[in-house]
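Engineer: Dropping the sequence and predicted coords here.
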Amino acid sequence: MGHILYAVNVIANLLWEVFMCDENADALIEIGFRDVGKWELTSSDRKLDYILDGFHAKENGILLESKNSLCAFVHNEYILYIGKTAGTIQKRFRGYKNPHQRQRTNWRCNEKIRDLLNQGQDVRIYVFATTSSHLMHLCYSTFSINIAAGLEDALIEKFNPPWNGRDKQGTITETEEREIEELGEEDIDVSSPVDKVPSQGTARFEIKLGDTYYKKGWINPGVEASRELGDHDEHIRIYLGNRYSKPVISLIDRKANSSGAVRIRVNCKPIAKWFQNHFKMEDCVQAIVLDRNDILLTHY
């Protein structure tokens, strides 16, 4: 019962924040969105693309790999569009960049973004992902709760974005418009501006697979390696076995250890499964810090 009440309280607080906030882009930041980048037209062929900017640009690229997320397009602090994806934001953005003939939502967004860019205006990209530790594991009984899906209706009702379905004589959610044929597309956007495969390691550490690490998949890099990693609550990718594997997306926790050393314990079930498939209890796993937001676990 306790975890159900916790989930209800988290959702109620989010919805309260939505309906009490001001009707501008600052309100998105208040409820957990990040301003991650902007749309642009390429200099060579004027194709629509996006760039991630700011100090956390690389980490925000990891954010775009999260599933069940929300995105918003903003111009001059005015919210133009809010959309949800069951897949990744990267996948959704590929549709905006290169829409298929029957994808009306993608065509409309593509054209409207282009119109503003051709006038020399900016269109910023905001993203809300449920990878925060207090959102990832919300459940009702044994069922996971999709926070992004729950917020989409409330956000569109609150902000009434002009690009959301106005060609259908009313504001509707992207979910209502989304064509079924997109669901089969791959999750990986090979044209993403983010380098997904880091080139070199900066520090190494060893994980001895005691009971907790082996069964839960937690990672404690230690004090030395932690100096090379990002800040508390930054996103991090864990590559399993090689740098070309599909990474596990987690969070950096610098509050769990009194020394401030990093602990990784969010979304670690895939890591535990990988440990159990490749190692025995009490084995040692070698790890490499590739950069502040990437760790590679190796077989050797």
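Structural biologist: Here it is on my side, so go on.

Engineer: contacts, neighbours, all on C-alpha from now
Structural biologist: OK.

Engineer: For stretch 203-211, buried residues please.
Structural biologist: Residues of stretch 203-211 classed as buried: 203, 204, 205, 206, 207, 209 (neighbour count, 16 or more other C-alpha atoms under 10 Å).

Engineer: among those, which are in strands?
Structural biologist: Of the buried residues of stretch 203-211, the ones assigned to strands by DSSP state E are 203, 204, 205, 206, 207.

Engineer: what about the nearest residue to the first one once chain neighbours are set aside, distance to residue 70?
Structural biologist: If you skip the residues right next to it in sequence, residue 203 has residue 289 as its closest partner in space, 5.0 Å away by C-alpha to C-alpha, 6 or more residues apart in numbering. When distances are taken as C-alpha to C-alpha, to the nearest Å, residue 289 and residue 70 turn out to be 30 Å apart.

Engineer: Just give me the neighbour total for residue 35.
Structural biologist: 24 (other C-alpha atoms under 10 Å).

Engineer: Residue 126 is in contact with that one, correct?
Structural biologist: Yes. Counting by C-alpha atoms under 8 Å, residue 35 touches residue 126, with 4.4 Å between them.

Engineer: Second structure follows, compare the two:
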Amino acid sequence: MKKITVLTLLLFSIFLSAQESRLTIFSEDGDAFYVILNSVRQNEEPVINIAVDYLVNEYYDTKIIFANDSIPTIEKKHLMVVDVDNKRGEFVYKIKTTKRGKKLRFFSFTPFQAILPPPSNVSVIHYNAIPLGPIQTTTQTTTTTTSSGNGDQININVGVNANDTNIGVGINVNSGGSTTTQTTTTTTIEPTNTVIVEDTGCYAMSRNDFSQALTSIKNKTFSDSKLTLAKQITKGNCLTSAQISQIIGLFDFEDSRLEYAKFAYTFCFNPENYWKVNDAFQFESTIDDLNEYIESLGH
């Protein structure tokens, strides 16, 4: 046990010194899944939470394929593993259920220097660049029938289909009129219903660029001009919920604040933290209106 602990700490120390990112994904509802990064499957067996470390790229095209093949695959282009200032760390995403099905949502970020070893219930994978092959599931069925035959008889049959994707093994045992058949079937999962979560051509705005944007909005004299410029800046960038809250605070009128908050939600880098914009409003009724709008989107 001590050797395993020392080895784990050693590997973790090497990871810290390499300045690479870690991607952690967990299923909020406990649905087991496989992670595909840049078309390469990372885990041999389906898991409900996983940490993939030693990530050196800035982003990865990501797919989540569920062990339950009735759940549509999630696909997310350009999943970022650096922050707005190009710094590395641990990026945690959660798989959650919405009115529109399963979604992969940003959950948290921990700077590189503050990363801790993952909990014992999290599967840790060093980034795998070598394909693991197709995902396969195995099922077994046993059937017992009664007949009037006498004597013992054993038959073994093996069959492989033309595409080598299904393998069946049948064993028949006939003893004194009773026949038991056990069949093992291996099936390759080929997902046919893919959900594109978002093609992330949208990256969180850097601190310097955002500071300049705030100054530009402040310099506008009229509320309508501020709103127009704020929308223009937001449409061309992804903003964090905290940044959106700062922009909302620049407007003099509550209706302008609400209009911008509704518009900006679609461009929010971390919509699960959109509650942070509530402090920018003067009236509780405005918060209720915003929440109703977000609920209507089904996100």
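Structural biologist: Structure's in. What do you need? Quantities reported herein were computed from a predicted structural model and do not represent experimental measurements.

Engineer: Overlay the chains and give the TM-score.
Structural biologist: Once the chains are overlaid, their TM-score stands at 0.24 when taken by TM-score structural alignment, normalised by the length of structure 2; 125 aligned residues with a C-alpha RMSD of 6.7 Å.

Engineer: follow-up on the earlier one: turn the ones in strands among the buried residues of stretch 203-211 of structure 1 into CSV, columns for distance to residue 274 of structure 1.
Structural biologist: As requested, these are exported to CSV (distance: C-alpha to C-alpha, whole Å):
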residue, distance to residue 274 of structure 1
203, 22
204, 19
205, 18
206, 16
207, 13
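
Engineer: what's the farthest-apart pair in these?
Structural biologist: Largest separation among those by C-alpha to C-alpha: 203 and 207, giving 13.6 Å.

Engineer: tell me what whichever strand or helix holds residue 295 of structure 2 is packed against?
Structural biologist: Applying DSSP states H and E as the criterion places residue 295 of structure 2 in helix 284-297. If contacts are counted by 3 or more C-alpha pairs under 8 Å, 6 or more residues apart in numbering; DSSP states H and E, helix 284-297 of structure 2 sits against helix 254-265.

Engineer: Which strands and helices lie in contact with the helix it packs on?
Structural biologist: helix 223-235, helix 241-248, helix 284-297.

Engineer: Starting from the longest helix along structure 2, tell me the next helix or strand along the chain.
Structural biologist: Ranked by residue count under DSSP state H, the longest helix found in structure 2 is helix 2-18. Proceeding N to C from helix 2-18 of structure 2, the next assigned helix or strand is strand 21-27, under DSSP H and E.

Engineer: So which other helices or strands are in contact with that next one?
Structural biologist: On a contact count with 3+ C-alpha pairs under 8 Å, 6+ apart, strand 21-27 of structure 2 meets strand 49-55, strand 89-98.

Engineer: Could you tell me which residues within that strand count as buried?
Structural biologist: So strand 21-27 of structure 2, judged by 16+ other C-alpha under 10 Å, has buried residues 21, 22, 23, 24, 25, 26, 27.

Engineer: wait, doesn't the fourth one sit right on residue 92?
Structural biologist: Translated: residue 24 of structure 2. Yes. Contact criterion C-alpha under 8 Å: residue 24 of structure 2 and residue 92 qualify, at 4.6 Å.

Engineer: Same list (the buried residues of strand 21-27 of structure 2) but as JSON lines, adding distance to residue 241 of structure 2.
Structural biologist: Listed next are the buried residues of strand 21-27 of structure 2 as JSON lines, based on distance: C-alpha to C-alpha, whole Å:
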{"residue": "21", "distance to residue 241 of structure 2": "23"}
{"residue": "22", "distance to residue 241 of structure 2": "23"}
{"residue": "23", "distance to residue 241 of structure 2": "21"}
{"residue": "24", "distance to residue 241 of structure 2": "21"}
{"residue": "25", "distance to residue 241 of structure 2": "21"}
{"residue": "26", "distance to residue 241 of structure 2": "22"}
{"residue": "27", "distance to residue 241 of structure 2": "23"}
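
Engineer: right, and the helix or strand after the lengthiest strand in structure 1?
Structural biologist: Ordering each strand of structure 1 by length in residues (DSSP E) puts strand 78-88 first. As assigned by DSSP H and E, the chain's next helix or strand after strand 78-88 of structure 1 is helix 89-97.

Engineer: quick check: angle from that following helix to strand 78-88?
Structural biologist: Computed with axes from the mean of the first three to the mean of the last three C-alpha atoms, to 10 degrees, the direction of helix 89-97 of structure 1 lies at 120 degrees from that of strand 78-88.

Engineer: Can you name every helix or strand that whichever helix or strand comes after helix 89-97 of structure 1 contacts?
Structural biologist: As assigned by DSSP H and E, the chain's next helix or strand after helix 89-97 of structure 1 is helix 104-118. Helix 104-118 of structure 1 sits against strand 34-41, helix 89-97, with contacts defined as 3+ C-alpha pairs under 8 Å, 6+ apart.

Engineer: Check which residues of helix 104-118 of structure 1 are buried.
Structural biologist: In helix 104-118 of structure 1, counting by 16+ other C-alpha under 10 Å, buried: 104, 105, 106, 107, 108, 109, 110, 113, 114, 117.

Engineer: that older thread, any buried residues in the longest helix of structure 2, and which?
Structural biologist: By 16+ other C-alpha under 10 Å, the buried positions in helix 2-18 of structure 2 come out as 12, 15, 16.

Engineer: coming back round to it: which member of the ones in strands among the buried residues of stretch 203-211 of structure 1 is positioned nearest residue 78 of structure 1?
Structural biologist: Closest approach between those and residue 78 of structure 1, by C-alpha to C-alpha: residue 203, at 43.3 Å.

Engineer: so how far is residue 249 of structure 1 from that closest one?
Structural biologist: Computed as C-alpha to C-alpha, the residue 203 of structure 1 to residue 249 of structure 1 distance reads 20 Å.

Engineer: Residue 286 of structure 1 too?
Structural biologist: In terms of C-alpha to C-alpha, residue 286 of structure 1 sits 19 Å off from residue 249 of structure 1.

Engineer: Mind checking which of these two has more residues around it?
Structural biologist: Of the pair residue 286 of structure 1 and residue 249, residue 249 is the one with more neighbours under other C-alpha under 10 Å, namely 21 against 16.

Engineer: in the host helix or strand of that one, what counts as buried?
Structural biologist: Using DSSP H and E, residue 249 of structure 1 sits in strand 248-251. In terms of neighbour count (16+ other C-alpha under 10 Å), strand 248-251 of structure 1 has its buried residues at 248, 249, 250, 251.

Engineer: Which residue is the nearest non-sequential neighbour of residue 286 of structure 1?
Structural biologist: residue 206 (4.8 Å).

Engineer: and the spatially closest residue to residue 140 of structure 1 that is not a sequence neighbour, how many neighbours?
Structural biologist: Spatial nearest neighbour of residue 140 of structure 1, chain neighbours left out: residue 4 (5.3 Å); criterion: C-alpha to C-alpha, 6+ apart. Applying other C-alpha under 10 Å, we find 14 residues neighbouring residue 4 of structure 1.

Engineer: Before I go, just wanted to say thanks for your time.
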